[in-house]
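Trainee: What follows is a predicted protein model with its sequence.
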Amino acid sequence: MTAPAVTVRTGMLDCIQANLALLADRWGEPLRHLALGAHLRFRPRPGPDGLPTVDPPPQTHIRQARALIGLVPRHVHHDLEPEALRALSRRTPVVYAVGDTHDMPWLPYAGRARMEHSFLVSGEAGEACVEDAYDNETAWGPARPGRWRLPWEQLPTARTAVEFTAPAAYRAPRPAVALDDPGPYVQAYAAHPDRLTALRRLTSETWLMARARHLHAAYREHRGESPDTHEHLRRWDRLTATAFIALRRAERGRPVPDSLLPDLAAALHADREVFAVRDEQTEPPDPT
């Protein structure tokens, strides 16, 4: 493995955004990727286990790439086996792909956990050159940004594979905020009959929401805005840590803090004031 020289702030990105960010900075300019956080949304949709989720499907990220970071999806392919990915790499400089972490040998999730995850792949001396900017601590060890050369047959099937191009002109998006009432979302987790399942989902949800808020704040700062977000972001970081600890305690049959869901509701309500956008667009375009 080698570590790519990148300007991407990997600790603020989820596993679908991370490699869009690599392309944004590579084909645009350093820190263009921060615009992935221009639109802060809290609009939960139905998710796994009968629980709502704030995690948009990869297709939403791909559709938003043009407006946010200037990447144009020229061709989108589905369900490409490794040999088909290899053929695609012969006619485009780099392929953005989304597959199953279970089948990605460069990740600690390999053989252990299934979730959608992105990577970049190109052909190099008969092998696949995989790049992945994902940065996270996992239950099986750290996942760090890197570049790997692998036999093509070791790659996963790409559920989605995209040939992106960069437009000649790019205009950075204005910050925008759309925050639904958090009550139904929090209540769904409070009422779920399987507490362990709800905590597993909530651990992932708080992780996603904390990163989204850090990214939005970084984009606002990059534009020269200076909303006072530091204490609020620390609050989200504490909430993420509390959710993780609560899950570990529940897995051991120990009681969990009663404050977790009330604290989540309070943080979501506080988002409205902390991230208020004044004198600019306040409603991001609907990604659907």
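Mentor: Alright, I've got the coordinates.

Trainee: Only C-alpha atoms from now on, for both contacts and neighbour counts.
Mentor: Fine.

Trainee: Which parts of the protein are helices?
Mentor: For the chain, applying DSSP state H gives helices covering 17-27, 58-69, 82-89, 183-191, 195-222, 230-251, 260-274.

Trainee: Val8: which of these is closest?
Mentor: Closest approach to Val8 among these is made by helix 17-27 (6.6 Å; CA to CA).

Trainee: Can you name the residues in contact with that closest one?
Mentor: 6-8, 10, 31-34, 36, 61, 65, 69-71, 96, 118-120, 131-134, 166 (CA atoms under 8 Å, 6 or more residues apart in numbering).

Trainee: go on, stretch 205-220?
Mentor: 11-14, 34-40, 53-55, 175, 226-227, 229, 233, 236-237, 239-240, 243.

Trainee: Now list the buried members of those.
Mentor: By neighbour count, with 16 or more other CA atoms under 10 Å, the contacts of stretch 205-220 hold 12-14, 34-40, 53-55, 175, 229, 233, 236-237, 239-240, 243 as buried.

Trainee: show me where the stretch 1-150 of the chain has strands.
Mentor: 39-42, 45-46, 52-53, 72-80, 95-100, 116-124, 127-132, 136-138, 141-143, 146-150 (DSSP state E, counting those that start in this stretch).

Trainee: Reformat those as a markdown table; add distance to Leu22.
Mentor: Output for these, formatted as a markdown table (distance: least, CA to CA, whole Å):
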| stretch | distance to Leu22 |
| --- | --- |
| strand 39-42 | 19 |
| strand 45-46 | 27 |
| strand 52-53 | 26 |
| strand 72-80 | 14 |
| strand 95-100 | 10 |
| strand 116-124 | 9 |
| strand 127-132 | 9 |
| strand 136-138 | 16 |
| strand 141-143 | 16 |
| strand 146-150 | 11 |
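
Trainee: and Ala250, which of the ones you listed is closest to it?
Mentor: Checked against CA to CA, the stretch from the strands of the stretch 1-150 of the chain lying closest is strand 136-138, at 17.8 Å.

Trainee: Check what contacts the closest one and list those residues.
Mentor: Here strand 136-138 has contacts from Gly11, Pro108, Tyr109, Pro142, Ala143, Arg144, using CA under 8 Å, 6+ apart.

Trainee: In addition, the following structure is provided for comparison:
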Amino acid sequence: MVSTVHSLAFAPCAASLSRVDSPFLDCVSDDLALLLAQAGVDDVRTPFASRWKFCLIEDTEGPPRLNLPSRDQDAWLATRTGFAPSWRDVGGDPAAAVLSWHAELREGRAVLVVGDAFHMPWLPYHRNEHMAHGFVVEGIDPQSREPVLHVVDPYHNATAYGRATPVTVKVGLADIAPALGEGSWAVLDRIGDPTPLDVPHQVATNAEGILAAERDGSFARLLDGHTDLDRDALANLALQVWLLVRDRSLHRLWLVDERAALRRIGLEDLAHRFEADLIPAWRRASEMAYVATRRVQAGRAAPRSVLDAVRAASEQETAVAGWVVESLRSAA
């Protein structure tokens, strides 16, 4: 592939990898956190960790899915940080996209790129599974034959093909081009000043939302959508409860960060309730869903106890939310 750039362009961000909550974020969210850190945002946890929600995406294409990460994440980031990603399609021309990335890097803005993990050599998914995956380009080096991309990937996950851990790697455009054909990319735009988060209001909103999800049947519909326990249903259920383990674990970190504010409203035990009751319940459901998935793959019946584990975790959600609401009422 012919080089389209003629000078080194660099917007370094790898030094901020340790600030990203990689074990608890999906691959695009952790890239956005890294871009926020590179843009000078001091707190890159709160924008991703402060909401505790249970919202379903329900359509005719399969069983219910959780709205995680939330579809309004970009708008939420704009409110909380003053920055929002502006997305563009690669448009089937990776070389032209690289030229645009080069211009952004020269302006000091690292680039978030989403493509097909099957063609990303540094990932366990490489040549194993097609799935959308995001990474960050922090530099482009115009070598003699083709541009070399300096990639930073904060992703952290134990996959079926091995463990993915945060990495920095150099990759030639020809090696990564197959991943980019139908991909997209973004940089952060400054759109205004951030709005400070009202912690007591956010905590109350979170708890009330969980109780509303119980009342409108969202927890029940998640279970009802997976009662067949066939291969597809179990694969989806395993993914949803895995997402919940990571999301609730991240929220607990934020609760620990805000312990002083929680103490002032009588909720100093909230982080402990997550750690002792809620997260272990979802972790048990996740483990059982994984085991059930493996049993079905081996041609055996899935134990229906996996549904009981999900139900028990759902009950912990509403129990903790109910405690929050009652505690706030008592303190008012």
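Mentor: Thanks, I have it. As the structure is a computational prediction, the values presented were derived from the model and not from experiment.

Trainee: What's the TM-score once they're superposed?
Mentor: A TM-score of 0.84 describes the superposed chains when it is computed by TM-score structural alignment, normalised by the length of structure 1; 275 aligned residues with a CA RMSD of 2.6 Å.

Trainee: Just name the most buried of the helices of structure 1.
Mentor: helix 17-27 (a mean of 23; mean count of other CA atoms under 10 Å).

Trainee: one step back: what's the closest of the strands of the stretch 1-150 of structure 1 to Pro257 of structure 1?
Mentor: That would be, of the strands of the stretch 1-150 of structure 1 and by CA to CA, strand 52-53, which comes in at 21.4 Å.

Trainee: Check the burial of the closest residue to Leu229 of structure 2 other than its chain neighbours by counting its neighbours.
Mentor: Distance criterion CA to CA, 6 or more residues apart in numbering; nearest residue to Leu229 of structure 2, sequence neighbours excluded, is Ala302 at 6.5 Å. For Ala302 of structure 2, the neighbour count with other CA atoms under 10 Å is 21.

Trainee: So Ala302 of structure 2 versus Pro280 of structure 2, what's the distance?
Mentor: From Ala302 of structure 2 across to Pro280 of structure 2, the span is 22 Å (CA to CA, to the nearest Å).

Trainee: How about Leu112 of structure 2?
Mentor: 33 Å.

Trainee: and if you look at Arg263 of structure 2?
Mentor: 23 Å.

Trainee: which residues in structure 2 does stretch 35-42 of structure 1 align to?
Mentor: Mapping stretch 35-42 of structure 1 onto structure 2 (TM-score structural alignment) gives residues 47-54.

Trainee: Contacts made by that stretch with the rest, please.
Mentor: Stretch 47-54 of structure 2 is contacted by residues 29, 66-67, 76-77, 80-81, 202-203, 206-207, 209-210, 213, 218-219, 247-248, 250-251, 253-255 when judged by CA under 8 Å, 6+ apart.

Trainee: One more: stretch 154-171 of structure 1?
Mentor: Contacts for stretch 154-171 of structure 1 (CA under 8 Å, 6+ apart): 27-28, 69-82, 85, 92, 94-100, 103-105.

Trainee: List buried residues within those residues.
Mentor: Among those, those classed as buried by neighbour count (16+ other CA under 10 Å) are 27-28, 69-73, 80, 82, 85, 94-100, 103-104.

Trainee: still on that earlier bit, go through the helices of structure 1 and name the closest to Ala125 of structure 1.
Mentor: Checking the helices of structure 1 against Ala125 of structure 1 by CA to CA gives helix 82-89 as the closest, at 11.8 Å.

Trainee: picking that back up, tell me how far the match of stretch 35-42 of structure 1 lies from the chain's centre.
Mentor: The chain centre lies 11 Å from the centre of stretch 47-54 of structure 2; the measure is CA atoms, centre = their mean, to the nearest Å.

Trainee: and it, how far apart are its ends?
Mentor: End residues of stretch 47-54 of structure 2 are separated by 17 Å (CA to CA).

Trainee: still on that earlier bit, is it true that the residue nearest to Leu229 of structure 2 touches Thr293?
Mentor: Yes - judged on CA atoms under 8 Å, Ala302 of structure 2 makes contact with Thr293 at a distance of 7.2 Å.

Trainee: give the contact list for Pro182 of structure 1.
Mentor: Pro182 of structure 1 touches Ala265, Leu268, His269, counting by CA under 8 Å, 6+ apart.

Trainee: and what of Val90 of structure 2?
Mentor: Per CA under 8 Å, 6+ apart, neighbours of Val90 of structure 2: Ala97, Leu180, Gly181, Glu182, Gly183, Ser184, Trp185.

Trainee: mind checking what it lines up with in structure 1?
Mentor: Using TM-score structural alignment, the equivalent of Val90 of structure 2 in structure 1 is Asp79.

Trainee: cool, Ala292 of structure 2 as well?
Mentor: Checking TM-score structural alignment: Ala292 of structure 2 goes with Ala246.

Trainee: for stretch 172-186 of structure 1, the distance to its chain's centre please.
Mentor: Mean-position distance between stretch 172-186 of structure 1 and its chain equals 16 Å (CA atoms, centre = their mean).

Trainee: oh, I was asking about stretch 153-166 of structure 2
Mentor: 13 Å.

Trainee: pretty sure Ala265 of structure 1 is touching Pro184, no?
Mentor: No - between Ala265 of structure 1 and Pro184 there is no contact under CA under 8 Å: 10.1 Å.

Trainee: Which residue, other than its chain neighbours, is closest to Cys129 of structure 1?
Mentor: Once flanking residues are discounted, Cys129 of structure 1 sits nearest to Arg149: 4.6 Å by CA to CA, 6+ apart.

Trainee: ok, Gly82 of structure 2 to Val41 of structure 2 distance?
Mentor: Taken as CA to CA, the span from Gly82 of structure 2 to Val41 of structure 2 is 9 Å.
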